[in-house]
Each structure stands twice: as C-alpha cells, then as structure tokens.
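# Got a predicted model here, sequence first, then my questions.
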Amino acid sequence: MTPRYLFFGLVFVVCGCSKGFLNVNSNPNAPSSGAPSLIFTNAEAFTATIINGNGGSGFGDFFNLNYPMSYEALSSNYQVAYNITRNNYTSTDFAGVWTDIYHNLNDYLQVGEGASGEPFLAAGAKVMEALDYQMLVDGYGDIPYSQALQLPQGVTNPSYDNAQAVYNACLGKLDSAIAIFESDSVTANGSYNPGNADIIFQGSPASWVQLANTLKLRLLLHEVTVSSQASTIQAEAAKIAADPNGCLGAGQTAFVNPGYAKDAASHLNPLWSTMGYSITGALANADQSANSYFMAKLASYNDPRVGFFYLCDPSTGQPSGNPFGIPTNASATYVGSGPQVNASTNSIVYPYNVSTSLATWGILQGATQKSILVSSWESLFLQAEAIERGLLPGGDAAAEAAYQSAITDHFTYLSVYTNGTVSAAPSTFAAAYYGQALANVGWTSSPDKIQAIITQKYISLCFTNAEEAWTDFRRTGFPGDLPLSTDPAALYPRVLRFIYPQSEYDSNKDNVEKEGTVSPVSPKIFWMP
C-alpha cells in the first residue's frame, strides 16, 4: 500500500498536470492526463480546498462569506477591507469560486471520460459534479452547463443555462450515480474499486449513495418553495425515503484527507492554513477577529461552543469580538479555536483545564486535520427539515430525533466538554444544551420548528460551510436577527449573489451580457423568495 505521505505527493503531481486547462474559457496548454484514479484523488482534495479554504486561486473563494454571515469580523489593527464592510463586491471578488470550481469540474470530466470499465469512478465523478454545479448556481444563478468544458470540441464561448434547469440536471446526475453505485457492476466481487485512491470513503459504494442522497436533499430543500418544482421535489424525496442506504447519518461525515502534512505550505489542511497557522507556525489570520453578534447569539442560548470557535483571552477564558462592518474593538481575539497550551503548566488554557489527553477539540484541531466535505450534522439538519416539511416520513418525533442528533454530532466533532473534565462524553453536554426550555434550542420549546432547525444548523456551520449557511439565510430568512454591516457607507444591505467574474466579461462577453445587469443583490437566485 502506498504510504499516505507519498500518496499525497502523487496528488499534487496530478494537479500540476491539469492546471491551466481547467478554466471554462482557457486554452488547453497542458491537458489533464494520468490514470483516472489519480485525477479523481486530486479532484476530491481540491473540492475540499474550495469549501474549506481559499482554493487554488488564493483570495476569493467561499471563506469571505464568513463576514456577512457574522461568523467572523475584521480586526481594527489592519486596513479595513471596504468591499467587505460595504457589501460592495465587484466582478473581481469571489472570482476564485468560478475559476476553481470549473477547474475542479474539468478534472471530474476527465475522470468520467477516462474511466472506461471503472463504473465506481464514473459514478463518483457524477456526484462531485452535482456538488460543484450546485455551489455555482447558489452563488451565480444561471451558469454555463450544457456547453461548459467543451473547448476541445471547439466551444470557446459557452452559453448560459437556466439555473433551475441546472438544478434538475444535478438531480439527474445524482440519480444516475446512485443507480451505478447500487448496481452489480460496482458491488459485485472482482469489480474495480479505487480503495484508498478514494480519499473520501475509501471505496465504499454505500457511503457514496448516502452522500448522493444528502446532496439531493440539499438541492430539494433549497428550492422547496419553488411551486414549479413541487412534483419533482415530491418524487425525488420519495426516492430518498425508499433507498435503504438513506442519507449520511450520525458519525458519517464525508471527510477528505489526502494526507495533509506539515512538510510544505501546500500540504497543510486548508482550513488550518486559512484561519490558523502557516507552515512556520506564524498566525495566518491576524486580520480576522471573533464576531460579537455570534458570541452574543451563543450566550443567549447558554451555548458552550463559543470557545470552540474563537481563541480566548487566557486571562478571562473568553473571546472578545467586533461587529460585522467597521471594527471598534482593538482587543478582539482571533477566529479559530485550537489547543492553546500554557507552556509553564503544560495544560490547555481554554475552555477549561481539561486533561491534556484530549488531543483535539474546536474548529482548529491541527495542521493535518481532516477537511469536511459534507458534515453528518448538516445531513441530519437537512433530514429534520425534510421530515418537518413532510417530504420524508416519521413525523414530529423523527424530526426531533434528527435535530437532536445533529446537535450531538457537532458537539462530538468539536469535543465539547464544559465541566473541566473528560469524564462525560460530549453527547452528555449536548443533551443538556438542547434540553433547555429555550426557543430555537429545545425542540418542544420552539414554536417554529423550521426556524429552530435553521438556527442550530447556522451555528453548526460556522467556519465549515459558510455558503450553505448563506443559502439557508437567503431562502428562509433565518437567523432573523442576522445584523447588517455597521459601515455607514454600505452600498447594499446584504450580499445576495455573486457577480460574474471579470474573465467572463472579457472572454465570453456576448453570453454573459445576456444575463443583464448583475449586482450583489440582483437578479436573485431562482429559489430565493
């Protein structure tokens, strides 16, 4: 078996082969090549980087959505980024979302086209393509789809497809992938299995079906209020309910780990290198502070997770934050928890004097921690919402169970211990938390179950999937008290979508201009109210 550290090196060799070709409008100076399994490995790792860090293009991927979602704020010790505080994003902001995802899609296209006789890889590529296109639609609306990535066929200026049509195409991709994964061609003995070349599920067809169903449920709930999709939503939800594999359940997070290592900056876990520390141990996030709204939100729910999201002042054991907008607190602490050890006593400073045998906790658990592709708690919150809306069976009791299981799984991931010892499991503290008679915390105390689900999901997605939290807010309005920017010169109240990147206006002008005038607030994504 290939050692993990060596295997990780192979991943980056393949990545180097495919860069430059992957842009939807780029010329193929160096086409993707290599065994489909190696390209697949690289593509899986790069998808995780897009979601968890700043992608291959550096500044501009989903990470900056943590600001308008009030997960983080700007530090007063640095030049204020007015495009962020004023919601004045342009065609150069978030450009990495577009370029990196289309780069990633091209790799999955190469896998699908090259995986003759390898149905597992072809099906996995379909699932990941659906994820990528979903993220693009949720940010941009209409996008190139049917003509995308066809430069070898002479398509240099791809037309834009209707966003809802792309969603339906993604549902079709997921159905097709599920059919392959559940067929004898994949599950029969002797058929090709990528094993450890699949750095998400190590070649488990059942796990891939669960991920596909979870992504399908995500798509359905995003568009749940779109009346023209009602019959499609009901039919697809029925397929999920009838599938014995179901969705990702408790403890079944889709993690990605290509073999993150401390030997090079490019080998660090992307979340760690974005909001934690560099290869030399230098602080990577000095311009990012804790957010005062999020801290207050947690405090109002007696939520013990605040110190698991933010660094804390050792003298007080608590973080200190800034609002979204113009920073006002020069003493604000940094985003990102992590094992803070007192050098003289060799004990963890926060959250309490817990045993040093507790190796990892909080959002930042180490430079080699796994990346989250889709978390089990998100899946469980999706299931709770679908049950509550009548799309999945089980009624109120099943919705409550999924809701509480989601909270428990997040406490478990963060290793939330609140009493200074590790004598009880995080599930014990989770039960005490959701057992409170507080609206949007305790199930029976929450008159609006959807609001409770989305509120707790919002808390759990802090720093691990800001785009999904942003999408939930845009489609439901929860959390209802999410603050506006404090910058008096804010151009728009909120960012509701991305502007197409300047590269499209430069190289695909005729097609992108058919989309009309695009701003951070218009036109809305098709599923928005």
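Here it is on my side, so go on.

# C-alpha from now on. contacts and neighbour counts both.
Fine.

# Could you pull out the strands in the stretch 1-150 of the chain for me?
72-74 (DSSP state E, counting those that start in this stretch).

# Does Q365 touch G336 like I think?
No. Taking contacts as Cα atoms under 8 Å, Q365 lies outside contact range of G336: 9.5 Å.

# what about those two, which has more around it?
G336 (26 against 19; other Cα atoms under 10 Å).

# got a list of what that one touches?
If a contact means Cα atoms under 8 Å, 6 or more residues apart in numbering, then G336 has 275-276, 308-311, 362-364 as its contacts.

# Skipping adjacent residues, who's closest to the residue nearest the centre of the chain in space?
In the chain, the residue lying closest to the centroid (Cα atoms, centre = their mean) is N465, at 3.2 Å. Excluding the flanking residues, the one nearest N465 by Cα to Cα, 6 or more residues apart in numbering is I51, at 6.7 Å.

# in stretch 510-520, what counts as buried?
Neighbour-count burial for stretch 510-520 flags 511-512, 518-520 (criterion: 16 or more other Cα atoms under 10 Å).

# for the residues you listed, which one is nearest S292?
Closest to S292 out of the buried residues of stretch 510-520 is P520 (24.6 Å), distances taken as Cα to Cα.

# who's in contact with that closest one?
87-90, 492, 494-499.

# Ranking by neighbours, what's the top pick from those?
Within these, most neighbours by other Cα under 10 Å means F498, with 29 neighbours.

# if I've got this straight, it is in a strand?
No. The assignment for F498, made by DSSP: H, G, I helix; E, B strand; the rest coil, is coil rather than a strand.

# roughly how far apart are N419 and A237?
Counting by Cα to Cα, to the nearest Å, the separation of N419 from A237 is 41 Å.

# do V341 as well
Counting by Cα to Cα, the gap from V341 to A237 is 47 Å.

# what do you get for N87?
For N87, the distance to A237 - Cα to Cα - is 36 Å.

# now do P493
Distance from P493 to A237, by Cα to Cα: 35 Å.

# And for Y67?
Distance from Y67 to A237, by Cα to Cα: 33 Å.

# and if you look at C170?
In this view, C170 and A237 are 14 Å apart by Cα to Cα.

# so what's C462 up against?
Taking Cα under 8 Å, 6+ apart, we find C462 in contact with 66, 71, 309.

# quick one: it is in a helix?
No. With three-state DSSP as the criterion, C462 is coil rather than part of a helix.

# Below is structure B, check it against A:
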Amino acid sequence: MKLFKKIALAMIVLSMAACADLDELLINPNGVDPTRADAVSLYNSVQLNFRNVANSGAVWGFAGGLARQRAEIGGFTYEATHGPTEFSGLWDDVYADLFPDIDAYIAIAEPLGLRTEVASAKIMKAYSLMLLVDLFGGVPLSQAGQGQDGVTNPGDDTGPEVYAAAVALLDEAITQLTGASNMTSGVFDNFYGGNAANWARAAKTFKLRAAVTTRLVNGAGGVETVNSIFAENDFISSNNRNFEFKYGTNRNVPNNRHPFYNDSYEADDGVYQSNWYMWLLAESKGFEDPRTRFYFYRQETDILSAIDDDPDAFDCIFTRVPQEDFLPEHYAAVSPDMPYCLGSYSKGYFGRDHLNGSGIPPDGQIRTVYGLYPGGGKFDNGIRDGDVQNNGVDGGLGAGIAPIWQASFSHFILAEAILTMGATGDARARLQSGMELSHARVRSFRSLIDEGEVLATVPTTVTVANTIPADSTVTNYVNFVLAEYDAATSDEERLGIVAREYLIALWGNPIEGYNLYRRTCLPAAIQPGIDPNSGPFIRSALYPAVHINLNQNATQKTSFTEPVFWDTNPASCNY
C-alpha cells in the first residue's frame, strides 16, 4: 500500500512537471515576447511585413488584372478566375505577422519616447487597414489579436469603422510627429531614412487618399479634408518625398530583389502582360509613350516573323494567330481601336487579352516581360532583343521599388477631387504635374543601366543612351494630353483623361488602379473579356479561405459583385 502511494505521488509530481513544461511550450517561438524583443530587429520585421502586404503578389494578380494593368488569365469568366484561396497568404501576412509586430513594437518603443518610430508604425498599420477594406470590405479590427483574452473568433468591423480607425491612427501619427526629431534608435528606415517630416507628409497624404477614395459617401467632410491638406501644402508632392520600398540586388540569402525581376529574369517564363495596357502606352495616342520601354521589355521585337516561325506559339481564341484586320464584334462594340491578341502590331508587344484563360502554348521566349521600371529589369533599347531567362544577370538586377505612393498620385487625385468634389485648385495644373512627375520618376531609373553600352557600330556607333527617348518626347507627350484636356467639353470628359493618365502612372501599384476604376468607372473603352459572356465584374474580393474555415464568426459573401462601402456606383457602370 505504501509502495502504491509512493508510486502515485511520483506520478502526480511528474504530471505536474510535465504540465509546467507544456505551459512553457505553449509560448509561440515565432511570436514576439515584448520582454525579450530587440526593438531594432522588430522594426525591421515591421517594414518587411508591411512590404509583403503593400506590394503583395496576390493583390497584383487580383487588382492588377481587374484594372487591366496585367493580364487576367485564370479563366474565361471573372468567377472562374478568382476564388477564396488566393488571399490566404495575405491574411496571414497581416494578422499573424504585420499587426502583431506593429503592436509589439509600439508597446516597446512608445515608453522610450521614440515618437517618429512609433508614428511610422501607426502609418503603416493605417495604410494596411485601408488596403484590407478596399479589397474585402469589413474586416476584423477591434477584436483582432486578442487571443490571450479568449477572443479566438474575432468578428468583422464594418468598412466605415475600419477606415475611421485608420484615419484616427494617421491623426495620432501626425500629432506625434509634430516637433519630433528624426529617428534616433538606430533602426534602418527603408522608406525615409528616419526623416520625421517626410513621415508626417506621408500620413497627411494617406488622409488625402482616404478622403478621395471615399468621396462617393463622405460628403462635405471629404472636401474639407482635401482643401485643408492642399492649402497646408505638406503632402507628398515631389519625387524626393515618394513613399517607396526599395529592393536590393541579392539573388540569394536573402533574395531581396523586386518580385517583377524574380518573375521574369530567372529560369521560368514570365507572366503575361496585358495587351490592352501595352497598347494604351505603345499605340493608343498615335505615338509611343516615352515610358513604354521602361515599363516593358520585348524578348522578340519582330512578332510577325515569330508568327511565321512558330504559329503554334499563339492562342488568340478567335483566330489561330494575331490578325491585324480582324476584331471580335464585342471588341469593336467597345472601340474600333481595341487591340486583339497583340498589344501592338507595329511594335510587337505580346501578352494576352483580358480573361483569356486558355492553355499555355510554347511562347515563353517571345512574351513581353517586365522592364526596367519599377522592377529593376531591362530597358528595351529596341535594337537588341533576346531571352531574359538567364538566372538573374540582366538589367538593373532587381533593384526596383514598390511604388506605394508617388508624388504623381497626389496630383492626379487632387485633379479628380477638383473635378468631382468641388475641391479648391486647378485640375489642369494638377494633371500636368502628375504627368511630369511620373515621367521624371520613371526616367530616373536610367541610373540602373549602362547607358554607354554599345549596341551597334555600323553604319554608326549606337549606345543605349542613343535609344532612350529624348526629354523633348516627354514635353510633346504632356502637351498632347493637355490639348486633349483643353478640347474636352465636360468635366466627365476631363475626368476620363485624368483617370487614363493616372492609370498609366500607376504601373506597379494595383490597388490604386482597381480603386480608381470602381470609384470613377474610368477610363472608358477598356478591353472586355475575350469571351463575350465573361460575367459580372468583381466589385470586391471573397474573404480568404483561411479566415472562413478557421473563424466561427466569419461568413463568406454571397457574391464577389458585392461592393465595398465607398463604391456606390450602379452595376451598369462601365466595368
């Protein structure tokens, strides 16, 4: 009996010890314990996680395709192209990585008086919250991240509530940055090098963004915000204040190159570019946009010869190969100038038409791929073409940027606010500034390439520098668009010109293009689906499967035609 009691006692002690060990193991080794966190490393983690959210590949594939910035090829209908699994990674990036890291960093840094660092973290969180609403509508916020308090199934806050919370964070950041010194904690600030004034401008700019994005529902309050920020003139208005994440050139350990470069300049075929978007730049005005060969690189400049060499490398749906004199009836009904199967016949930009979900032919070596801007790829000099699947040795080696917010964007949305909200200012002047700033930022990528490289010696020596469009081409471009604007007879026509030029300047930023399209129903005459019965346009993304399957309080939308709160346009809008 005594022996039995001793054995029982020993088992109890061992069980208690095991429980204690189990409790220790319940601490997530990947989570951030504020008592042990290194503030500098944690801030680096915040920036990298924010980059993953703000420059998400899933957002580019979804919003970029819907805005016609990149080819939409997952199916022949919108419903077949997108589903609830594509954003599970983004959801984890936000709720498992970014927001916990931001909250933990603020808890550490705020007591230390690191005002600029804390404010910058709040700005990144605010932008991310608005991005989530722009994609999905209502999302978890007030109950999110409270697992330690027993809230394991957070409910959704409404879109207006989340937007209001984001603006409140921006206001907090602006207050903290008033009179604050530059960052002093030794952190590496990829965006502004620790400059407090630039972070303050970013916060005010994102308030401007929020006011214009929600202009269909926010009434006079939005106009007051726009006018106040514009009058203060303390927003991102010049390229030296752009809010950009800068990528590096490391191929391995870590690979810190731009995702566009990783896509097109390794061993795999790059994604398809949008034929309509390439045509918009290369041909729609009757002359080539000076940014075209910065945006895109043609592996094959003579597509017509490529058709003769291998007609099986094309899948045009209505014809076997591209035919310049053929246009599907439903394309012609939108515009007689609509491109079909090629982004440009005379210049040879080859991608895919909207919602061409057919199989993949052997066309990897002739596809037009991402160029020098913003992904750090190759500049298209128009003389030498060639394959780029060369294991990362071409062009700018991936040293691109994520153009989260450029100065040009500010001027374009100000033009929109003037034309649609009655905001103070000259919309034409804002349009001009937007175009000039966009061209200047794109052309600054010349620093990533060797302009002295000799391309030809017969009959004369030609270098890369000789193939870069002259400054005069930018002047001519701007004057052409301004003449169009002056000839317009209504604000609706003027807004269409602003929207078109804004969409072009947004290359590499999909969410703003998708928002623009839903907010304005412009630009007009965009390419429809290759199938005349492609179904209704996607007004918001379905909630990620990881959220629906693991959260008992989460409910999936009945349809992706459900708009977000600020999109009040009718279903008949020009989608």
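Happy to help now that I have it. Computed from a predicted structure; not experimentally measured.

# returning to what we had before: just the ones in helices from the buried residues of stretch 510-520 of structure 1, please.
511-512 (DSSP state H).

# got TSV for the buried residues of stretch 510-520 of structure 1, with distance to N83 of structure 1 too?
Listed next are the buried residues of stretch 510-520 of structure 1 as TSV, based on distance: Cα to Cα, whole Å:
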residue	distance to N83 of structure 1
N511	27
V512	23
V518	16
S519	13
P520	11
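
# Closest one to D263 of structure 1 out of the buried residues of stretch 510-520 of structure 1, please.
Nearest member of these to D263 of structure 1, counting by Cα to Cα, is P520, at 39.7 Å.

# So what does the closest one match up with in structure 2?
Aligned by TM-score structural alignment, P520 of structure 1 pairs with F560 of structure 2.

# cool, L380 of structure 1 as well?
In structure 2, the residue equivalent to L380 of structure 1 is H411, according to TM-score structural alignment.

# distance between stretch 435-449 of structure 1 and the chain's centre?
Distance of stretch 435-449 of structure 1 from the chain centroid (Cα atoms, centre = their mean, to the nearest Å) equals 26 Å.

# My error: substitute stretch 426-446 of structure 1 in the last question.
Per Cα atoms, centre = their mean, the displacement of stretch 426-446 of structure 1 from the mean C-alpha position of its chain is 25 Å.

# Now the terminal residues of it, how far apart.
The first-to-last residue distance of stretch 426-446 of structure 1 comes to 23 Å (Cα to Cα).

# Kindly report the same for stretch 138-146 of structure 2.
Across stretch 138-146 of structure 2, first to last residue, Cα to Cα, it's 18 Å.

# about what we covered before: between V341 and A237 of structure 1, who's got more neighbours?
A237 (21 against 14).

# Contact partners for the more buried one?
Contacts for A237 of structure 1 (Cα under 8 Å, 6+ apart) come out as 217, 220, 391-392.

# what about 7 Å?
Contact partners of A237 of structure 1, counting by Cα atoms under 7 Å, 6 or more residues apart in numbering, are 391-392.

# What helix or strand is the counterpart of it in structure 2 located in?
Here A237 of structure 1 is matched to V226 in structure 2, going by TM-score structural alignment. Assigned by DSSP states H and E, V226 of structure 2 falls within helix 215-232.

# and that helix, how far from the chain's centre?
Mean-position distance between helix 215-232 of structure 2 and its chain equals 24 Å (Cα atoms, centre = their mean).

# Same check on stretch 214-231 of structure 2?
24 Å.

# So which bits of that stretch are buried?
214-217, 222-223, 225-227, 229-230.

# Please, where are all the strands along structure 2?
139-140, 156-157, 243-246, 296-298, 368-370, 401-405, 454-456, 462-463 (DSSP state E).

# what stretch of structure 1 does the fourth one fall on?
What that stands for is strand 296-298 of structure 2. Using TM-score structural alignment, strand 296-298 of structure 2 pairs with 310-312 in structure 1.

# ok, now the fifth one?
Counting by TM-score structural alignment, strand 368-370 of structure 2 falls onto residues 334-336 of structure 1.

# Quick one: distance of that stretch to the chain centre.
18 Å.

# and if you look at stretch 101-118 of structure 1?
Relative to its parent chain, stretch 101-118 of structure 1 has a centroid offset of 21 Å by Cα atoms, centre = their mean.

# where exactly do the helices run in the stretch 351-500 of structure 1?
Assigned by DSSP state H, counting those that start in this stretch, the helices in the stretch 351-500 of structure 1 fall at 376-388, 395-414, 426-434, 449-460, 466-476.

# can you pull the contacts of the closest residue to T85 of structure 1 other than its chain neighbours?
Counting by Cα to Cα, 6+ apart, T85 of structure 1 lies nearest to G325, which is 4.5 Å off, once chain neighbours are set aside. Counting by Cα under 7 Å, 6+ apart, G325 of structure 1 makes contact with 85, 485-487.

# Out of those residues, grab the one that's most surrounded.
Neighbour tally across the contacts of G325 of structure 1 (other Cα under 10 Å): the maximum, 26 neighbours, falls on T85.

# which residues does that residue contact?
Residues near T85 of structure 1 by Cα under 7 Å, 6+ apart: 324-326, 485, 487, 490.

# what number of residues lie near the closest residue to N302 of structure 1 other than its chain neighbours?
Distances taken as Cα to Cα, 6+ apart put Y433 closest to N302 of structure 1, at 7.5 Å, once the chain neighbours are dropped. By the criterion of other Cα under 10 Å, Y433 of structure 1 has 21 neighbours.

# repeat for L6 of structure 1
If you count neighbours by other Cα under 10 Å, L6 of structure 1 ends up with 11.

# Need the counterpart of it in structure 2.
Pairing criterion TM-score structural alignment: no partner of L6 of structure 1 within structure 2 is identified.

# try T428 of structure 1
Taking TM-score structural alignment, the alignment pairs T428 of structure 1 with S472 from structure 2.

# quick one: what's aligned to L215 of structure 1 in structure 2?
Aligned by TM-score structural alignment, L215 of structure 1 pairs with F206 of structure 2.

# swap in K262 of structure 1?
Looks like K262 of structure 1 aligns to R251 there (TM-score structural alignment).

# any idea how far G508 of structure 2 is from the closest residue to V217 of structure 2 other than its chain neighbours?
Nearest residue to V217 of structure 2, sequence neighbours excluded (Cα to Cα, 6+ apart): W566, at 5.8 Å. For W566 of structure 2, the distance to G508 of structure 2 equals 23 Å [Cα to Cα].
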